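J.: how does the following fold in three dimensions:
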Amino acid sequence: MSAITGNTRLTGLLGSPVKHSISPLMHNFSFQYLGMDCVYLAFDINEQTLEKAVEGLKALQVMGFNLTMPNKNKILEYLDGLSPAARLIGAVNTVENQNGCLIGHNTDGIGFMRSVKEQGIQMKGQTMTLMGIGGAATAICAQAALDGVKKIHIFARSTSSHLPRIQHLSSELEKETACQIFIHDTKDLDTLKTAMKESRLFVNATSVGMAPHTEGCILPDSSFLFPELAVADIIYSPWETRLLTMAKEAGCIAFNGYSMLLWQGAEAFHIWTGQEMPMKQLKDYLRQKTGISGI
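T.: Predicted structure coming up:
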């Protein structure tokens, strides 16, 4: 890391826990590579201490900051404005300080759609099947609609407490975009198979298959898969879930959520600095630091 000076600008992450986060690695490498006098720190902040933390950061005139769990919804109470995507999603993971006004953004969906594009998949005018209605799924759904996806089939448990939120989001997105959104019960496997047959992209935005429960798979078997379907799993621990293994065996393009993580960070970096994160060099650096060759 470059030397901290009297002019160093501050950015950071507010969440709990944050010790595992790779965001400081990403941002500090990028600042140094581009010769920017900035630093990114991780702060263990929960909902009880969030208001005071935001007041302090505002007083310090920081460039901006990221939010992770459990603060993505609570932060809405302390902001002066929201981006269109953040307003639709109802959650914020990036805050920009515009001369003392705090503007909330949600870059999760942008990060995911960038990761899809990175795979050479164009989704404008296409159909997508999405599993889950949690925070990540909501962001992905909103950004996909804003980016021109024609139709989204969402599958969720009928007993989920998030169902009213996704129903409201679907209604708002259908008013503001040309996207048609259909919500189905996860147990309806016949409808799931039909939806997947007309889809270009299948997305697991649930925790099914995440370590330590790596035996889990969101699909019952490989009969739902075919080579023309791309499969994304937002999990990246393990690096290859059972779903992705099954998809590769079926001849699908298959990728995990690590690229989404990098691209959502890159979007936050651009919001704060106006510059592009040096993604190629960053990936080389992260391969060296983590030992993961697939980055």
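J.: could you use CA atoms for every contact and neighbour count after this?
T.: Fine.
J.: do a quick rundown of the strands in the stretch 101-250 of the chain.
T.: 101-105, 127-131, 151-156, 180-185, 201-204, 230-233 (DSSP state E, counting those that start in this stretch).
J.: would you list those in TSV and tack on mean neighbour count and distance to Pro220?
T.: Converted to TSV, the strands of the stretch 101-250 of the chain look like this (neighbours: other CA atoms under 10 Å; distance: least, CA to CA, whole Å):
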stretch	mean neighbour count	distance to Pro220
strand 101-105	22	36
strand 127-131	25	13
strand 151-156	23	14
strand 180-185	17	15
strand 201-204	24	13
strand 230-233	25	15
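J.: compare with the first, here's sequence two:
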Amino acid sequence: MKQLYGVIGDPIEHSMSPIMHNDAFKQLNLNAYYHPFHVNRTDIGSAVKGMKALGIRGFNVTIPHKSTIMPYLDGIDPLANSIGAVNTVVLEGGDFIGYNTDGLGFLKGLLEECPFSIDKKKVMILGAGGAARAIFYTLASNGINSVDIVNRTVQKGEQIIEECPYSTNSKALTLAEGSLKINDYDIIIQTTSIGMYPYINEAPISLEYLSKHVFVSDIIYNPWNTRLLKEALAKSCSGQNGLAMFVNQGALAFEKWTGVLPDTNRMKKIVKRQLGG
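T.: Here you go, the predicted model:
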């Protein structure tokens, strides 16, 4: 009998995770199957009980359940607990334990594709949602502490900075302040949904005053190049979309479930092909 894994979310039909993970199971000759489960917001507690009753060995968690699932799990990894969100659940000794691989997946992808060392570089994070928090905490926990948060609501950025359990040299700025000071930064990380399909003509911040070459990372991968990335490339900056983060967070979850790290290059090709890239 195949070992069962999956992903829960609402909506879930668009998820690229099943095709990516099922191919990895096949390539590694693992007798396992990954299935998408549509779970309504009000059913998260019952869903967790059902997953355990079905003997599911592990699953991913996506929007809108990353935070609301936490009270229903048997344990939470310290990093996930500090971030306040879970994207990976592993069955360990009969208990469901929650982890967060989003931040680590992002950092791995950034290190793979950024053309310069990120040590001692100054970073701007656009947005103050769950992805921003995961990335901010992960960067801080890895010694990258010169990270400012730029958001429409400054208080949300300030809250992330104040609640971070790791030492940082950070401040929260408004979008207008961030735009004016954009040349102070070496790396810009876009974590909001602004620019995602179908709102492809929108950008979270203006790059009008950008005059030096920075690395721009946008965690969106549909469209392949957001308006922000296009504007950055037009100014001779280098950058990446969200494919590396998506694949690496998935690969880290796969490793937690199986003890094996899958071929991330193959995973990238599969997702890119599925997106029509």
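J.: matching residues in structure 1 for stretch 22-34 of structure 2?
T.: Aligning stretch 22-34 of structure 2 against structure 1 (TM-score structural alignment) gives residues 28-40.
J.: what about that stretch, how long is it end to end?
T.: End-to-end distance of stretch 28-40 of structure 1: 6 Å, with CA to CA, to the nearest Å as the criterion.
J.: so what's the gap between that stretch and the chain middle?
T.: Remark: stretch 28-40 of structure 1 is offset 23 Å from the chain centroid, using CA atoms, centre = their mean, to the nearest Å.
J.: list the buried residues for that stretch?
T.: The neighbour-count check on stretch 28-40 of structure 1 (16 or more other CA atoms under 10 Å) flags Asn28, Phe29, Ser30, Phe31, Asp37, Cys38, Val39, Tyr40 as buried.
J.: what's the answer for stretch 150-169 of structure 1, then?
T.: Lys150, Lys151, Ile152, His153, Ile154, Phe155, Ala156, Arg157, His162, Leu163, Ile166, Leu169.
J.: what is the nearest of these to Val62 of structure 1?
T.: Leu169 (31.6 Å; CA to CA).
J.: alignment lookup: the closest one to structure 2.
T.: Match for Leu169 of structure 1 (TM-score structural alignment): Ile160.
J.: from Gly178 of structure 2, how far off is that match?
T.: 17 Å.
J.: now distance to Ser222 of structure 1 too, for the buried residues of stretch 150-169 of structure 1, in JSON lines please.
T.: What follows is those, written out as JSON lines (distance: CA to CA, whole Å):
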{"residue": "Lys150", "distance to Ser222 of structure 1": "26"}
{"residue": "Lys151", "distance to Ser222 of structure 1": "23"}
{"residue": "Ile152", "distance to Ser222 of structure 1": "21"}
{"residue": "His153", "distance to Ser222 of structure 1": "19"}
{"residue": "Ile154", "distance to Ser222 of structure 1": "19"}
{"residue": "Phe155", "distance to Ser222 of structure 1": "18"}
{"residue": "Ala156", "distance to Ser222 of structure 1": "20"}
{"residue": "Arg157", "distance to Ser222 of structure 1": "21"}
{"residue": "His162", "distance to Ser222 of structure 1": "28"}
{"residue": "Leu163", "distance to Ser222 of structure 1": "28"}
{"residue": "Ile166", "distance to Ser222 of structure 1": "28"}
{"residue": "Leu169", "distance to Ser222 of structure 1": "31"}
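J.: who are the contact partners of the aligned partner of Ser237 of structure 1 in structure 2?
T.: Alignment of Ser237 of structure 1 against structure 2 is given by TM-score structural alignment, with Asn222 as its counterpart. If you count contacts by CA atoms under 8 Å, 6 or more residues apart in numbering, Asn222 of structure 2 has them with Met196, Tyr197, Leu275.
J.: narrow those residues to just the buried residues.
T.: For the contacts of Asn222 of structure 2, buried by 16+ other CA under 10 Å: Met196.
J.: which of the contacts of Asn222 of structure 2 show up in structure 1 as well?
T.: Retained contacts for the contacts of Asn222 of structure 2 in structure 1, judged by both residues aligned by TM-score structural alignment, their matches' CA atoms under 8 Å, are Met196, Tyr197.
J.: contacting residues around the residue mapped onto Gly103 of structure 2 from structure 1?
T.: Here Gly103 of structure 2 is matched to Gly109 in structure 1, going by TM-score structural alignment. Counting by CA under 8 Å, 6+ apart, Gly109 of structure 1 makes contact with Ala136, Ala139, Ile140, Cys141, Ala142, Gln143, Ala144, Gln264.
J.: try it again with 7 Å
T.: When the contact criterion is CA atoms under 7 Å, 6 or more residues apart in numbering, the partners of Gly109 of structure 1 are Ala139, Ile140, Gln143.
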